[in-house]
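Chemist: how would this look folded up:
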Amino acid sequence: MKSTGLRLSYLILLFCSVFLSRSTAQDVPAKNRSKPFSFPPQLEMRVPFGPTAFPNGSNFYLIYELYLTNFGASPIHLKRMELLNGDRSGNAPVLSFDSLELKTMVKILGNNNLKDALNIEAGQSAVVEAKTSNKTGFPNNIIHRVIASADSLDGAAINTHTTKIQTLKPPVSGSDWIAADGPGNSIDNHHRRGNIILGGHTVNSRRFAIDWKKVKDSVSFSGDAANVRSYFCYGEKIFAVADGTIISATDGLPDNIPGHGKAFHPAVPLTFEKLPGNNIVIDLGDGHYAHYMHMQPGSLHVKKGDHVRKGQLLGNIGNSGDAREPHLHFEVTTSSKLLYGDGIPYIIDHYRLGYQNGFDDVHHNELPKEKQIVDFGNARER
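Modeler: Modelled structure (predicted):
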């Protein structure tokens, strides 16, 4: 009898404990229940080459690329991106980009459909062509916050002063020069969208490149469009932007007959080495190299190994190599090898902006932006 009573007491106690545990769980509000464990968004964020802020007008600018790769099994839909001050914690974003702004900045790699640019499918990668400005400059360190439909992620810390900014003389002289495809973020800017893979790495030597052309009444030539001498800049003198050493000097390639699109027929078959046409590379020091491309055949005044002084005559503008019309392609990069370096900003010591109302907007130690029309003054003033 005693053992039967003990068993009955045990069963009653077990029933009560199960009932109480169930009723307790049901009484806990849903908002207070712990969420099941999950990993943060499986989104890799990286900036292959850190930016350097540069001045133009009343603003400072950053231009760089942020790469995103979705390592998860579900799509990630981008809603917003914020730049946070990496030198502080818990503060408001320095700058932010909403979905409308991101649509003009994001490209899914291998897919040019802008309608899907903010939707990164599983296994896909995207590049954010970032360009931002600030009147007071930028913090030394910035952290990116990517906000998606379901979550957000902080990462890809960068320094905003990655390279030294050199002060250079202009590569040409005179007025009416347009900074074609210069530093900017226009969708049709082929320099800005110049990311390629070389040596297994992502590079963009053309990030801050400028195609210097002369314009009058918004056009670059007068007369026969198929004649190089119809172009206002053809034969214009090219100058050394700083003291330095000639790393390479290539001459002997003929000018192309000007033509765009299907009308472009290079004078000689293009190879990787012939893309710049007749060209010069100057070692500026500090790991910086100035590249001059598409020069006039037979015009080079220097050879490999020469030491040049700033303002020294180098040659003349032509239309050789991968050039559709006469212009000077000028860029500063981190490598003397064609396209292998990353494009870096620099500043020009003196120029004026303007056009129809005269060039009365004076700028010192700044870098012209895309489509600005510039007066560099006379060569004798250099």
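Chemist: make it CA atoms for all contacts and neighbour counts henceforth
Modeler: OK.
Chemist: and the longest strand for this protein?
Modeler: Looking across the chain with DSSP state E, the single longest strand is strand 59-70.
Chemist: which parts of that one count as buried, going by neighbours?
Modeler: When burial is assessed from 16 or more other Cα atoms under 10 Å, strand 59-70 yields the following buried residues: Phe60, Tyr61, Leu62, Ile63, Tyr64, Glu65, Leu66, Tyr67, Leu68, Thr69, Asn70.
Chemist: what would the residues you listed look like in CSV with distance to Arg193?
Modeler: Shown next, in CSV, are these (distance: Cα to Cα, whole Å):
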residue, distance to Arg193
Phe60, 21
Tyr61, 17
Leu62, 15
Ile63, 12
Tyr64, 11
Glu65, 10
Leu66, 13
Tyr67, 13
Leu68, 16
Thr69, 18
Asn70, 21
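Chemist: ok now do the residue nearest the centre of the chain, which residues does it touch?
Modeler: Nearest residue to the geometric centre of the chain (Cα atoms, centre = their mean): Tyr64, 3.9 Å. If you count contacts by Cα atoms under 8 Å, 6 or more residues apart in numbering, Tyr64 has them with Val47, Phe49, Gly50, Pro51, Glu129, Ala130, Lys131, Arg207.
Chemist: sequence B follows; please return its structure for comparison with A:
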Amino acid sequence: MPPTATARSLQGVRKWLVLLVALCGLIGPVAQSPAVGQRYTPIVMSVTSGPQWFKGTDGSYSLVYELRLTNGFGTPVKISSIGVRDGDGKPLVRLAGTRLRRSLTLLADPTKPTLEVPGSTVAVAWMQLRFAHRSEIPSRIEHVLTVRPSPGLPVPRSIADVGGRAKVDLAGPVVIGPPLVGDNWVAVGSCCDGPHRRALQPVNGRLFLGQRFAVDWNGMDAEDRFVNGDPDTNAGWTFYGKPVVAVADATVVEAVDRFPEQVPNDARPVTLQEADGNYVILKIGPHQFVGYAHLQHGSVAVRAGQHVRRGDPVGALGNSGSSTGPHLHFQVMDAPSLVAANGLPFVIDRFTEVGTIPPLSAALARRLARGLPAPIDRHGAGPQVDALPLGRDVVDFP
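Modeler: You can find the predicted model right below:
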């Protein structure tokens, strides 16, 4: 039966509606004006996990966390400043200019500082707030973010927003004993100036930062030498094979000892499963675990389910897994995994601060590789109680 005039008219309307819907899909959603009291905020702020604090060997108290910045616009947004306030609105710190740039990276490129967040992209502000006294640490924080969207958008040229509210974990750091024994140990990588701090990993559908407070331990002999032999062999490093010990009474959760040693400065590629090398994980308390990685092949002295006492042998310092030279990677975390966990702050209950070595320049690296003594700034040397050795600290353990 031929269509009636009315049916033909309805078919025409349907065709126009289909065309209109298709065009809207190409152009994108129509920007609507927010209701009264609402406004567009191109960057959405969130704190990845509860801010946590520790005391360092410099006597200051550091509050550490990550502020995630998600650009909800399809165009770049420049970050002008990040202010931090306590729960009562009292300003604590303001990051801008060079200081802000050093603290801000894209999620996918944590080594490259930036002040601009591309459209539909996530950035991370790696936050560390320092306080002279523990009593100054706030119980809550919030952030004041000032940004400049790309020109030509129906928004102000500068936008300030308050968000990223978070409750501070005031429980304090985990107190442990030393993971090594003897003198002249060097915290080559520690919180919060090394690659550990920014090793945010997407694992099992979540973002984890198990290495947030991790330390890489190297050592020197009595003459302050890292090397006493061929630096291209493990045995040439003065601290290779030294005992690694339990930091507390604990239960062994996992112990792996099947991966070969790497050759210093000529490491072969490894899989994700081999990245930690030979490792041990201990449970030292409810939701508190410690991890020792890159242990020497054949040295692991414990097995899963075993109970150990503080100071008991765990293994020996090695060079297995994703490692370019002998060292002990040590961290405290909230789950029994070196990767799928969040790092917890920790302090060592008793040790002696010897001094600090300079940043590792190419010239210093060549000097150390030749077996020459490391220069040590001994300012601030003395006993330490319940503190975390900071980057490049030289310490003696009981």
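Chemist: rewinding a little: preserved in structure 2, out of the contacts of Tyr64 of structure 1?
Modeler: Contacts conserved in structure 2 for the contacts of Tyr64 of structure 1, counting by both residues aligned by TM-score structural alignment, their matches' Cα atoms under 8 Å: Val47, Phe49, Gly50, Pro51, Glu129, Ala130, Lys131.
Chemist: with respect to Pro345 of structure 1, which of those is nearest?
Modeler: The shortest approach to Pro345 of structure 1 among the kept ones among the contacts of Tyr64 of structure 1 belongs to Pro51, at 8.8 Å (Cα to Cα).
Chemist: residue in structure 2 matching that closest one?
Modeler: With TM-score structural alignment as the matching criterion, the partner of Pro51 of structure 1 in structure 2 is Pro51.
Chemist: list the residues that contact its match.
Modeler: Pro51 of structure 2 neighbours (Cα under 8 Å, 6+ apart): Leu63, Val64, Tyr65, Glu66, Ala166, Lys167, Val168, Asp169.
Chemist: need those in JSON lines (columns: distance to Pro383 of structure 2).
Modeler: What follows is these, written out as JSON lines (distance: Cα to Cα, whole Å):
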{"residue": "Leu63", "distance to Pro383 of structure 2": "23"}
{"residue": "Val64", "distance to Pro383 of structure 2": "25"}
{"residue": "Tyr65", "distance to Pro383 of structure 2": "28"}
{"residue": "Glu66", "distance to Pro383 of structure 2": "32"}
{"residue": "Ala166", "distance to Pro383 of structure 2": "35"}
{"residue": "Lys167", "distance to Pro383 of structure 2": "33"}
{"residue": "Val168", "distance to Pro383 of structure 2": "29"}
{"residue": "Asp169", "distance to Pro383 of structure 2": "27"}
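Chemist: would you check the span in structure 2 matched by the very next helix or strand once past the longest strand of structure 1?
Modeler: With elements assigned by DSSP states H and E, the helix or strand that comes after strand 59-70 of structure 1 is strand 76-85. Per the alignment by TM-score structural alignment, strand 76-85 of structure 1 matches residues 77-86 in structure 2.
Chemist: show me the contact partners of that stretch.
Modeler: Against stretch 77-86 of structure 2 from outside (Cα under 8 Å, 6+ apart): 42-43, 71, 91-97, 100, 115-119, 138-150.
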